[in-house]
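>>> What follows is a predicted protein model with its sequence.
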Amino acid sequence: MSGHGAPTTDPVDCGDLRVAVVAASWHTEVMDGLLAGTQRALADFSVPHAEIVRVPGTFELPVVASALAATGYDAVVALGVVVRGGTPHFDFVCNAATDGLTRVALDHTVAVGFGVLTCDTDEQAFDRAGLDGSKEDKGYEATSAALLTARTLKAVRRG
């Protein structure tokens, strides 16, 4: 978790983009931090409204992200957290979420912000959640990436 090499990008006006956020419900405090980071990014990028949808867990993110993308959103931000336990469950959920969200982006040609924390410990999750004292704000970063990618896709489509 270095954060080293992260791009520095000034926010641009993305007020014309339709944005949806799909967020898992597990790990309430971490998810509240990720959602707050997303809200900060939306404000900084002048997005007046985003549809926010909650799902039970990280595994459910791709199917709902796909449904949102199919309705014409320019960007879908997916937020979740999976903390390693003592079983292979961590690997299965992380792989399913990553592969599923990648499919959403490619199948729908829509920007998908990947705000899924895959952590070994709760402490790592808190450190990346954008909470007071966190070193990173992955909700903000995922939203910023989705908005900038959606802006790029619009430009590509215009030629």
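Great, that's in hand. This structure is a prediction, so every number in the text was calculated from the model and none was measured.
>>> can we go C-alpha only for contacts and neighbour counts from here?
Noted.
>>> In the chain, what residue spans correspond to strands?
19-24, 50-55, 75-83, 111-119 (DSSP state E).
>>> structure B:
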Amino acid sequence: MSGEGAPELRVENVGDLRVAVVAALWHQTVMDGLVAGARRALEEAEVRDALVLRVPGSFELPVAAARLARAGYDAVVALGVVVRGETPHFDYVCQAATDGLTRVTVDTGVPVGFGVLTCDDEEQALARAGLPGSKEDKGYEATQAALATVVALRDSYA
């Protein structure tokens, strides 16, 4: 299972952060679970200033994340799902989303939580979406990772 060995993150004293969640619209059931997980992580961390922005698909996540990072958000969480099909489209979208989001975080210095599921089938996506019966909650995990990175960076410069 991909969640094996994951760190247990504790995120505290982040109520003052501005956090944006940018989420794709494709695969609505899976995406609803990912967004709910992100919202739950933000609520638990007592983040008061959070924006959820929906974009058409995972390919559009980097441009939205870049705009939000440059708009002064302390962290951005990118959520999407790409399910393998019969053409190379899967590979291109996965690579573009990954490279684009990496570039956003490195170029801006704003942590980006990577919650883009890249799955062979719908069953794998549902297992990671944080829905009842899911094995993992990648929306929650990506949000916690982004918040924990902000804290680590902030505390290292205190």
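Perfect, thanks for sending it. Keep in mind the model is a prediction, meaning the values are calculated, not measured.
>>> Give me the TM-score for this pair.
The TM-score (TM-score structural alignment, normalised by the length of structure 2) is 0.97; 158 aligned residues with a C-alpha RMSD of 0.9 Å.
>>> returning to that earlier point: indicate which one of the strands of structure 1 is closest to F90 of structure 1.
Closest to F90 of structure 1 of the strands of structure 1, according to C-alpha to C-alpha: strand 75-83, at 6.6 Å.
>>> gap between the closest one and the chain center?
4 Å (C-alpha atoms, centre = their mean, to the nearest Å).
>>> Quick one: average offset of that strand versus structure 2, please.
Its aligned residues in structure 2 lie a mean 0.2 Å from strand 75-83 of structure 1 after superposition (mean C-alpha distance after the TM-score superposition for structure 1).
>>> Now do that strand against strand 111-119, angle only.
10 degrees (axes from the mean of the first three to the mean of the last three C-alpha atoms, to 10 degrees).
>>> elements contacting strand 75-83 of structure 1?
strand 19-24, helix 28-44, helix 61-70, helix 89-108, strand 111-119, helix 122-128, helix 138-158 (3 or more C-alpha pairs under 8 Å, 6 or more residues apart in numbering; DSSP states H and E).
>>> at 7 Å what do you get?
Under the contact definition 3 or more C-alpha pairs under 7 Å, 6 or more residues apart in numbering; DSSP states H and E, strand 75-83 of structure 1 sits against strand 19-24, helix 61-70, strand 111-119, helix 138-158.
>>> what span of structure 2 lines up against the second one?
So that's helix 61-70 of structure 1. Under TM-score structural alignment, the counterpart of helix 61-70 of structure 1 in structure 2 spans residues 61-70.
>>> Mean deviation, that stretch versus structure 1?
Using mean C-alpha distance after the TM-score superposition for structure 1, the mean distance for stretch 61-70 of structure 2 is 0.3 Å.
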